[in-house]
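Asker: give me a model of this one.
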Amino acid sequence: MLRQHFPSSALSQLGAAMNTQDPSKFPAPWNYLIPIGNRLLIWILFFLALYLLRDFLGLVFLTFVFAYICEHGVQGLAHRFRSRRLRTLLVFGTLLSALALFATFLAPELKKQGVSFVRELPRHVQTLDGKLSELRSKNPAVNDFLGDRDATDIVEELLGITHESPEDIKAGTRRGADKEQIQSLFGTLFGVFKNLASVAMIFVLAVLFAFLIVTDLPRIAKGIDSLRKTKINFIYDELSSTIVSFGRVLGRFIEAQGMIALINTVLTSIGLMLLGMNSLAFLAGTVFLCSFIPVAGVYLSTAPMCLVALDQSGFGLMAWVLVMVTVVHVLEAYVFNPMIFGAHLHMNPVLVLSVLVIGYQLFGIWGLILGVPAVNYIFGHAIQKPAEAAGAAE
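Answerer: Down below sits the predicted model:
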């Protein structure tokens, strides 16, 4: 069959190239099709391995986060202490002390208030239904605006998970799947507080693995680099530079997002204290976790605050909570996001804002999550020449 399409000379060249395993010596079009096929096969196998290990990706991700942040701290202490082992012990000692203080003083209160909120959630929703009924009876315009929607319907729409059409809302029909969806969404969020023991175990394992990696990082790096001298060097050459470059960009992004989450939590906690809100620890913990969820995180963290405020003091306190949350998120979006992302990812604040806006419009939540690190990686590494990319990495 091959002799019908290729002359004997081409077949002999193909056989000689296969013996030398040098794709550049293959006759056209094999000289460029085979390298492309090899690269595709390598990346397919890589993503297949990630899929098979999907149950461990949470632990792997946390290990990467702790290792990246702590390695950053270890390098930052290099000008003060020459011993890498001593610097590693200082950094991880500080991290473990912070985690121990959190587990001792805040974790029990977080769990207590989280479980209490979950138990009282039906009562909070019932209170909201009562307030809505009062508004409907006093103001016909409210009744025209809300229709037959109850508290659960409103929360569903705020979270953007309702599938009801305007005709369904006017007719008063509702789908049971929506209620199951919102219960599952809140259950996943509040389950973190209810199952702090398992979450703490994952954190402990991640810190342990990160400590072992950072402590022996130079030797690990040499061991991985030795793969270039093995028979699978083609896999190393294809994957190593891309994974390292994107990992560095992603690490900077996570570091920046963590700082924003911390600032957001501190400002919101101060606002809640000034308003005299109950369940402060639980609400602050919810804000911190939801700060890592673009767009939807704002609603997820605001909904519990509004329910607690409404049950505690009525619509007046809830209005002040909404004002406070609006101010905090305006500061976050237009001040802290550009400043912190620009400093960590070496991007102009105007470009950061543009990427966030365009990414959300084009790709929704995924555009916000991956837009900034993806653009930084593409322009700073992927399309640069090797020498320029190395300079950008430094």
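Asker: could you use CA atoms for every contact and neighbour count after this?
Answerer: Will do.
Asker: need the helices for the stretch 251-394 of the chain, in chain order.
Answerer: Along the stretch 251-394 of the chain, the segments classed as helices by DSSP state H, counting those that start in this stretch run 280-290, 296-313, 315-331, 337-345, 349-363, 365-377, 386-393.
Asker: which one of these lies closest to Leu14?
Answerer: Distance to Leu14, taken as Cα to Cα, is lowest for helix 386-393 among the helices of the stretch 251-394 of the chain, at 31.4 Å.
Asker: which strands or helices does the closest one pack on?
Answerer: Using 3 or more Cα pairs under 8 Å, 6 or more residues apart in numbering; DSSP states H and E, no helix or strand is in contact with helix 386-393.
Asker: now the angle from it to helix 365-377?
Answerer: Taking axes from the mean of the first three to the mean of the last three Cα atoms, to 10 degrees, one finds helix 386-393 and helix 365-377 inclined to each other by 120 degrees.
Asker: show me what contacts Leu48?
Answerer: Not one residue lies near Leu48 by Cα atoms under 8 Å, 6 or more residues apart in numbering.
Asker: follow-up on the earlier one: next, format the helices of the stretch 251-394 of the chain as a markdown table and append distance to Gly191 and mean neighbour count.
Answerer: Listed next are the helices of the stretch 251-394 of the chain as a markdown table, based on distance: least, Cα to Cα, whole Å; neighbours: other Cα atoms under 10 Å:
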| stretch | distance to Gly191 | mean neighbour count |
| --- | --- | --- |
| helix 280-290 | 11 | 22 |
| helix 296-313 | 14 | 19 |
| helix 315-331 | 24 | 16 |
| helix 337-345 | 29 | 19 |
| helix 349-363 | 28 | 16 |
| helix 365-377 | 22 | 19 |
| helix 386-393 | 39 | 12 |
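Asker: one more to line up against the first:
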Amino acid sequence: QLQLFLTQPHDHVLVNYVLGMIETKQISNYLEQGFTFLLKYFSGMSKVGIQIMMSLVLSLFFLLEKPKLIEFTSKFKYSKIAPFYNEIEFFAKKFVLTFGKVIEAQFIIALVNCGLTTLALWIMDFPQLMGLSILIFFLGLIPVAGVIISLIPLIAIAYTIGGIMQVVYILIVIMIIHAIEAYILNPKLMSSKTDLPVFYTFIVLIFSEHFFGVWGLIVGIPVFVFFLDVLDVRDKKKIS
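Answerer: Sure, this is the predicted structure:
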């Protein structure tokens, strides 16, 4: 509709003047790029919304019919595809005991981090706490790197509202919260599941983001830990 309006002739003097300014300044190109970006952005958001809705519906059906599902699935154990079923059952148990537990622990850590950080930001009188808390929660799902990424917007906002001293305060707050995560939450919740060096963590995050996008930052570490468990990679001390 915008392109149709711009290409049609107009008799009004003011409209012709505005259209002439738009044509000379090449504003129409910027408007077209902006509308294209917004269209792609909202179409992407709709796809994510459909995926979330479908996952919630499937989860609801799974929980409602869980005993019936277990009973029906166990019939494959005595069928002609029993060897294939046994392999799937082995990997499914490993997946539940590693991937599911790690994701659950990461969600709890992200919630605690989000609560503590939001409380600190409220005390420091930060604006738009709701948006910042959502951002901090989703970045908290990313192991190690999430804290570093969340520092970028927080430092920018802190410098805007309070100068360099506010930046120092937010750095101290994030260091304290990261220490609570590293020395209290991670040992208690993760135990031996994600006992990975930081170098391995960053390498896995880089590869998972390259192949799986943003979701790879969240599920990359649990998938890597799942493969370690399948390959039986353990600490010698724990084996002995």
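Asker: how about TSV for the helices of the stretch 251-394 of structure 1, with distance to Gly93 of structure 1 added?
Answerer: Below are the helices of the stretch 251-394 of structure 1 laid out as TSV (distance: least, Cα to Cα, whole Å):
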stretch	distance to Gly93 of structure 1
helix 280-290	23
helix 296-313	31
helix 315-331	33
helix 337-345	25
helix 349-363	35
helix 365-377	30
helix 386-393	29
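Asker: so for Asn31 of structure 1, which of these sits nearest?
Answerer: Checking those against Asn31 of structure 1 by Cα to Cα gives helix 386-393 as the closest, at 23.1 Å.
Asker: what's the distance between the longest helix along structure 2 and the middle of its chain?
Answerer: Counting residues, the longest helix in structure 2 under DSSP state H turns out to be helix 27-64. With Cα atoms, centre = their mean, to the nearest Å as the basis, helix 27-64 of structure 2 stands 15 Å off its chain's centre.
Asker: buried residues, that helix. List them.
Answerer: Within helix 27-64 of structure 2, the residues that count as buried by 16 or more other Cα atoms under 10 Å are Ser28.
Asker: try stretch 208-220 of structure 2
Answerer: Within stretch 208-220 of structure 2, the residues that count as buried by 16+ other Cα under 10 Å are Ser208, Glu209, Gly216, Leu217, Ile218, Val219, Gly220.
Asker: do the same with stretch 87-97 of structure 2
Answerer: Here stretch 87-97 of structure 2 shows Lys94, Phe95 as buried, counting by 16+ other Cα under 10 Å.
Asker: in structure 1, what range does that stretch match?
Answerer: Aligning stretch 87-97 of structure 2 against structure 1 (TM-score structural alignment) gives residues 238-248.
Asker: and that stretch against structure 2, how far off on average?
Answerer: By mean Cα distance after the TM-score superposition for structure 1, the fitted stretch 238-248 of structure 1 averages 2.0 Å away from its aligned residues in structure 2.
Asker: mind listing residues that contact that stretch?
Answerer: With Cα under 8 Å, 6+ apart as the contact definition, stretch 238-248 of structure 1 has outside contacts at Arg39, Ile42, Trp43, Tyr377, His381, Ala393.
Asker: so can I have CSV of those residues showing distance to Leu14 of structure 1?
Answerer: Below are those laid out as CSV (distance: Cα to Cα, whole Å):
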residue, distance to Leu14 of structure 1
Arg39, 20
Ile42, 23
Trp43, 26
Tyr377, 38
His381, 35
Ala393, 40
